[in-house]
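Engineer: Have a look; sequence and predicted model below, questions after that.
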Amino acid sequence: LRKCLYNAGFRPGDIVMNTFSYHLTPAGIFLDDACNGIGCVTVPTGVGNTEIQVKTMAGLKINGYIGVPSFLMSLIKKMEELGHDTAKGLSMEIALVAGEILSPSLRKGLNDYGIIVRQAYITAELGGVAYECPQENGMHISDDLYIEICDPVTGEPLPPGSIGEVVVTDFSNECYPLVRYGTGDLSVLDEGECLCGRTSYKLKGIMGRADEVTKIKGMFVHPRQIDEAAAKFSDEIEKIRVVVTRSGVTDMMTVEIQLKHGVAGIDTLKTAIDEKIRESTKLRGNTVFVAEIPEGSKKIEDKRKWD
């Protein structure tokens, strides 16, 4: 975890607010110890008490944050609500976030406040598994771990570039050995070299949980992949979902789109969405525009019937 923090940009003397819980979960203690190990001053605020945390941020001129990304944005919005000038008076400079998916829009929103955001993949059983470097193009895997991306059902390793469950073997823990430990989290293994100079493999972020995944034409598809594709068309798309059916022995993937009012150029938009969905899922789908997607619909609706 010290590597995670140092690579994120934390340095000795930084005043760091640790908002992970210290109760009935190891996250708070793990990261508190790591902060102290690299010489940071740790303020153990834990979760909740937003107004008190805002006063703590302002009063102590805290420049580092550890916690989930959405809570950091909540703290900033609360500061603005209480009359703080976040454009000039925000001392926060660096954040290490974990525990939930960091969307591109949330990262950009925090960046707009002048905060550098790095994400890490941390579990209670393994500690720091992987972490971002300044390139922000995937998370470098810790040197003492061996990671496979596996079929969540069979446990068999999947080829490079496939989305699957993160399965970890830990070579460093003599007291608590873990061999092919299934985390239940989904990711993709990136074997390419990073511009930062590291040659180790990376994880392309955490894409959800294995129990949310759907297998279509032999490929695992997760709701986050659909959301990432739709994010490129946020000005046009109101709602999106994928409907999976079966024609004979062939899986059919239909992408249903509810457009915002007044969107023009539908034919060009359909082509662009088809390409983005194919890029995200590695599958060819058929985009159709519908008047309305029912409220509460699943992101991936599996309507296949199995005899």
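Structural biologist: Alright, I've got the coordinates.
Engineer: from here on, contacts and neighbour counts on C-alpha atoms
Structural biologist: Will do.
Engineer: Give the buried residues for the strand of greatest length in the chain.
Structural biologist: The longest strand of the chain (DSSP state E) is strand 178-190. By neighbour count on 16 or more other Cα atoms under 10 Å, the buried set for strand 178-190 is 178, 181, 182, 185, 186, 187, 188, 189, 190.
Engineer: for stretch 97-107, same thing?
Structural biologist: 97, 98, 99, 100, 101, 102, 107.
Engineer: Name the nearest residue to the third one, sequence neighbours excluded.
Structural biologist: On the basis of Cα to Cα, 6 or more residues apart in numbering, the spatially nearest residue to residue 99 that is not a chain neighbour turns out to be residue 68, at 5.6 Å.
Engineer: Tell me if I'm right that that neighbour and residue 95 touch.
Structural biologist: No - Residue 68 is not in contact with residue 95 according to Cα atoms under 8 Å; the separation is 9.4 Å.
Engineer: And these two? Which one has more around it.
Structural biologist: residue 95 (26 against 20; other Cα atoms under 10 Å).
Engineer: I'd like the distance from that one to residue 105, if you could.
Structural biologist: 16 Å (Cα to Cα, to the nearest Å).
Engineer: elements contacting the longest helix seen in the chain?
Structural biologist: Determined from DSSP state H, the single longest helix within the chain is helix 266-281. If you count contacts as 3 or more Cα pairs under 8 Å, 6 or more residues apart in numbering; DSSP states H and E, helix 266-281 packs onto helix 223-231, strand 286-289.
Engineer: Put together a markdown table for the ones you listed, with distance to residue 76 and mean neighbour count on each row.
Structural biologist: As requested, those are arranged in a markdown table below (distance: least, Cα to Cα, whole Å; neighbours: other Cα atoms under 10 Å):
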| stretch | distance to residue 76 | mean neighbour count |
| --- | --- | --- |
| helix 223-231 | 24 | 18 |
| strand 286-289 | 38 | 16 |
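Engineer: okay, now the one to match up with it:
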Amino acid sequence: MSSEFFDALETRDPAAREAALMAALPEQIAHAQSSSPAYTELLVGVDANAITSRAALATLPLTRKSSLAAAQAARRALRLGGFAAGMPRRIFQSPGPLYEPEPDADGADPWRVARALHAAGIRAGQLAHVGFSYHLTPAGAMMEAGLRAIGAASFPGGIGNTELQLQALLDLQPEAYAGTPSLLRILLEKAAEGGHVLPYLQCALVSGEACPPALVAWFSARGVDAYQCYATADLGLIAYQTTAREGLVVDEGVIVEIVRPGSAEPVPDGEVGEVIVTTLSAGYPLIRFATGDLSAVLAGASPCGRTNQRLRGWLGRADQSAKVRGMFVHAGQVAEVLARCGQRGRARLIVDGELANDRMCLQLEAAPAEGLVEQLQTALRDITKLRGEVELLAAGSLPNDGRVIEDRRPV
């Protein structure tokens, strides 16, 4: 196996990978039902042995991040709202507040970040400057665990104290960086202002913020190859960038679905929707976790040789809403309108008009049928408590951007 790959899992035959993931799924469902009080309730009546395909997985309810926060607030007697399986080794906090456990207490790399670090070019024996917070949130610990798993050392720089961090870069001469792209840029700019060069710093894994191609090129011009990863405190690594720089390759330890925003229904590959992740973590067995992020599946395998599913990257947020005539309308309500009328086409609720004269129009890609427009108008009024027009469009008329509610009113 070439050192380009972290392990043999990355180049598996896609059918063999899918079979392995689906074989592991019933055991994970059963584990969640028996070990997580929250999933004992959420998955009551579910036959875990029957969940052996993506179609079967899609019948299970979503778990939204807001569900975790609400459960933690309402059920303090059950640590972490009852979603964790057993006592975690460490618990962290994200804004909200939302508390997240270290997902696998016995794992050397509990968030599975080593795979992304390796893809970014970081190797055993190197030193990485970690520019993520070590206070309250787990990002610093996530990177440090991954670095330790691949045999690399870490300098826990954290955030802030840029003068001290720059001094550490000059003194320790790390080969790699793992942190936010904004801090890396600040450190490189401060080095240049002081007349310093950092020729030994050659690779970086960045996350937590957008890192557009222009910024990647800026880093490259200063000798640093920067790669991105998509990870969350709840799930660990979801997907990561490789030398091909064509989308993000999905991690081997998760099952990713893309669903229509506001619903739990998977969309065809290539269509933008919400990223849903089922993790195979034993300590924090999140099932169909709705991230709130938009993305889409890229067709084909990566030119780098990795054969797993690829995502286009972060394309926006799925939790869309608009206030119309004093009432909030949500993407989930649009999905409910379509479901009530048996429609599965791409849809968009357009909100426009002027002050005190809001108008709604539901645009739907669907073939004309007798009574369909009236049926949709009735469902829209019943579900949103607001009147709106309906416009049927030909397939492919609406943009493939995951947007379900478009507010065109002047600010």
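Structural biologist: Received the coordinates, thanks. Treat the numbers as computed from the prediction; the structure is a model and nothing was measured.
Engineer: re the thing from before, for the helices and strands packed on helix 266-281 of structure 1, give me TSV that also has distance to residue 8 of structure 1.
Structural biologist: As requested, those are exported to TSV (distance: least, Cα to Cα, whole Å):
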stretch	distance to residue 8 of structure 1
helix 223-231	24
strand 286-289	40
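Engineer: Give me the residues contacting stretch 350-364 of structure 2.
Structural biologist: For stretch 350-364 of structure 2, the external contacting residues (Cα atoms under 8 Å, 6 or more residues apart in numbering) are 322, 324-325, 345-349, 387-393, 405-410.
Engineer: if we go to 7 Å?
Structural biologist: Applying Cα atoms under 7 Å, 6 or more residues apart in numbering, the set of residues contacting stretch 350-364 of structure 2 from outside is 324-325, 345-349, 388-393, 405-409.
Engineer: buried set for that stretch?
Structural biologist: By neighbour count on 16+ other Cα under 10 Å, the buried set for stretch 350-364 of structure 2 is 350, 351, 352, 359, 360, 361, 362, 363, 364.
Engineer: again with stretch 143-162 of structure 2
Structural biologist: Going by 16+ other Cα under 10 Å, stretch 143-162 of structure 2 has these buried residues: 143-147, 149-159, 162.
Engineer: Restricted to helices, list those.
Structural biologist: 143, 144, 145, 146, 147, 149, 162.
Engineer: right, and the first one touches residue 117 too?
Structural biologist: No - under the criterion of Cα atoms under 7 Å, residue 143 of structure 2 lies out of contact with residue 117, with a separation of 8.3 Å.
Engineer: now the helices: where do they sit in the stretch 51-200 of structure 1?
Structural biologist: Counting by DSSP state H, counting those that start in this stretch, the stretch 51-200 of structure 1 has helices at residues 69-81, 86-89, 104-111.
Engineer: Just name the most buried of those helices.
Structural biologist: helix 69-81 (a mean of 17; mean count of other Cα atoms under 10 Å).
Engineer: How far does it sit from its chain's centre?
Structural biologist: The chain centre lies 19 Å from the centre of helix 69-81 of structure 1; the measure is Cα atoms, centre = their mean, to the nearest Å.
Engineer: Just the angle for that helix relative to helix 104-111, thanks.
Structural biologist: Put simply, helix 69-81 of structure 1 runs at 40 degrees to helix 104-111, going by axes from the mean of the first three to the mean of the last three Cα atoms, to 10 degrees.
Engineer: Helix 69-81 of structure 1 maps to which residues in structure 2?
Structural biologist: Aligning helix 69-81 of structure 1 against structure 2 (TM-score structural alignment) gives residues 181-193.
Engineer: next one: stretch 21-41 of structure 1
Structural biologist: Stretch 21-41 of structure 1 maps onto residues 133-153 of structure 2, going by TM-score structural alignment.
Engineer: Between the two ends of that stretch, how far is it?
Structural biologist: End-to-end distance for stretch 133-153 of structure 2: 17 Å, by Cα to Cα.
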